[in-house]
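Visitor: Quick one, fold the following:
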Amino acid sequence: MDQSQPPDQDLRTRLVDVGVDLVTREGAGALTLREIARRAGVSHGAPRRHFPTHLELLSAIAHRGFTELAGRVTTTLGDATADPRMQLAELGRTYLEFALENPGMYELMFRHDLLESGHLRLRDTSLPLFGLLVELVGRTRRADDAREADAADARTVAGALWANLHGIAQLWRWGSLQLATGTDDFTPLLRTALDAHLGPETGR
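Guide: Down below sits the predicted model:
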């Protein structure tokens, strides 16, 4: 047996590693089974021992992205007792920075067919991030008595805010927002998005 080749049980990890590198360098469109197998140094049929379908391999790669994003968010937010409005601003900044630094992975992570497929329970890694957003929106709204009469619940507001952040990320990556706003800093857009969905920050 060739000792230079890793054992078969390591092939799954190697295929995902190769996929992560490929999507980082060349984008989601480059993630074919044949190309991942070629770069992993195995036959084009070898990945099917661990990933019977292309979607399952893509889901495993996307799972890495969600794990990294969740880690960044946890590190960024730090103290759970901090001001929720400030934490929302930091979460938004972390989300946008991840999206802009990892465009290929970001595109892959939010593919509807992957989230709907149920492979690797991607919803179990993506929904907790949305749950955190909902929690922070709820805490921010509760901190302002004037907002408690608002009929929209925290989940709806969080969904609208997330959609806003997603749009900023996409349009910024395409260069459209820089051209339209004449700025190279997305901070004012992030602040305006928060104000639009939560009301102006008290005291500003």
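Visitor: Could you use CA atoms for every contact and neighbour count after this?
Guide: Noted.
Visitor: after the longest helix seen in the chain, next one along is what?
Guide: If you go by DSSP state H, the chain has its longest helix at helix 54-77. Counting by DSSP states H and E, the next helix or strand C-terminal to helix 54-77 is helix 84-101.
Visitor: helices and strands around that next one, which ones?
Guide: helix 54-77, helix 123-142, helix 154-174, helix 187-198 (3 or more Cα pairs under 8 Å, 6 or more residues apart in numbering; DSSP states H and E).
Visitor: Which among these is found nearest to residue 96?
Guide: For residue 96, the closest of the helices and strands packed on helix 84-101 is helix 154-174, at 5.7 Å, according to Cα to Cα.
Visitor: Let's compare: structure for the following, please.
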Amino acid sequence: MDGERDLRERLVDAGVELVLEGGTASVGLREIARRAGVSHGAPRRYFPTHRALLSAIARRGFEELGARAAAAVDGAAGAREELAALARAYLAFALERRGMFELMFRHELLDGGGQDEAPAGPRLREATLPLLRHVTGLVARCRGEAAEEPSAAVTATALWANLHGIAQLWSWGSLQLALGEPGEPGEPVEPGEPGDGGAGRRDQLIEAALDAHLGPAPR
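Guide: Got it, this is the predicted structure:
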């Protein structure tokens, strides 16, 4: 059994490498088998469909994002500061792990509905929902509401959509263009890279998103 699980994990490892190198379109069972050093038919034993394979790869991404988020909020004072720390971790992950970030939220390609992604495999939704639920709880605390209030979930989801848009538009260079960095509007700009010096601007965008959805921070 351990050998079977080890092989399954090797196949997922190969898929993660492919996603990070070339994005979702680069992931195929044949290339994963080649990288894992197994026969072309071996992945089908664990991933009967391409959707199941992509779901297993995406789950790794959510696990990594969850670990980064947990480290980012360590020592945060209060719900709003924790939300800001989570947002910074989210944007950093998006810029550093672009192919994975793209895959993780392509639920038309993934099995996010609660079914096993493969025999004896973990369910993708078990990795996707905890972070959003945590954000919902923090939003509720900021607004003085119960986490079960529908409005808290709506606000948390809208905030997530706002942050996701910031991450995507920054990776494309669109926000740098809009903000006049590194060139003036109309001049070509390179997409933002990790450590590109734009962290201060991204922090400003995060604060603006929090203000828009939660109201200005107490002074």
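Visitor: so the longest helix of structure 1 corresponds to what in structure 2?
Guide: Aligning helix 54-77 of structure 1 against structure 2 (TM-score structural alignment) gives residues 50-73.
Visitor: My guess is residue 217 of structure 2 contacts residue 211. True?
Guide: Yes: under the criterion of Cα atoms under 8 Å, residue 217 of structure 2 makes contact with residue 211 at 6.8 Å.
Visitor: that older thread, buried stuff in the match of helix 54-77 of structure 1?
Guide: Across stretch 50-73 of structure 2, burial judged by 16 or more other Cα atoms under 10 Å covers 51-62, 65-66, 68-69, 72-73.
Visitor: What is the equivalent residue in structure 1 for residue 208 of structure 2?
Guide: Checking TM-score structural alignment: residue 208 of structure 2 goes with residue 192.
Visitor: Against residue 186 of structure 1, how distant is its match?
Guide: 10 Å (Cα to Cα, to the nearest Å).
Visitor: quick one: which of the two has more around it?
Guide: residue 186 (17 against 13; other Cα atoms under 10 Å).
Visitor: just to revisit the earlier point, by contact count, what packs against the longest helix of structure 1?
Guide: Packed next to helix 54-77 of structure 1, using 3+ Cα pairs under 8 Å, 6+ apart, are helix 11-26, helix 84-101, helix 103-109, helix 112-117, helix 123-142.
Visitor: post-alignment, that helix versus structure 2, mean distance?
Guide: On superposition with structure 2, the mean distance recorded for helix 54-77 of structure 1 (mean Cα distance after the TM-score superposition for structure 1) is 0.9 Å.
Visitor: Go ahead and measure how far the helix or strand containing residue 31 of structure 2 is from the middle of the chain.
Guide: Under the criterion of DSSP H and E, residue 31 of structure 2 resides in helix 29-36. How far helix 29-36 of structure 2 lies from its chain's middle: 24 Å, per Cα atoms, centre = their mean, to the nearest Å.
Visitor: Could you tell me where that helix falls in structure 1?
Guide: Residues 33-40 of structure 1 are matched to helix 29-36 of structure 2 when aligned by TM-score structural alignment.
Visitor: Identify the residues contacting the matching stretch?
Guide: 14, 15, 18, 19, 22, 43, 44, 45, 46, 47, 54 (Cα atoms under 8 Å, 6 or more residues apart in numbering).
Visitor: neighbours around the third one, how many?
Guide: Okay, so that is residue 18 of structure 1. For residue 18 of structure 1, the count of nearby residues is 19 (other Cα under 10 Å).
Visitor: so what's it up against?
Guide: Taking Cα under 8 Å, 6+ apart, one finds 36, 39, 40 in contact with residue 18 of structure 1.
Visitor: The fifth one now?
Guide: With contacts defined as Cα under 8 Å, 6+ apart, residue 22 of structure 1 is in contact with 30, 31, 36.
Visitor: Most neighbours among these, which one is it?
Guide: residue 36 (25 neighbours).
Visitor: counterpart of residue 132 of structure 1 in structure 2?
Guide: Under TM-score structural alignment, residue 132 of structure 1 pairs with residue 134 in structure 2.
Visitor: neighbours around that match, how many?
Guide: The burial count for residue 134 of structure 2: 14, using other Cα under 10 Å.
Visitor: For residue 155 of structure 2, see how far away it is.
Guide: 13 Å.
Visitor: do the same with residue 66 of structure 2
Guide: 20 Å.
Visitor: Among the contacts of residue 22 of structure 1, which one sits closest to residue 7 of structure 1?
Guide: Nearest to residue 7 of structure 1 among the contacts of residue 22 of structure 1, with distances taken as Cα to Cα, is residue 36, at 17.7 Å.
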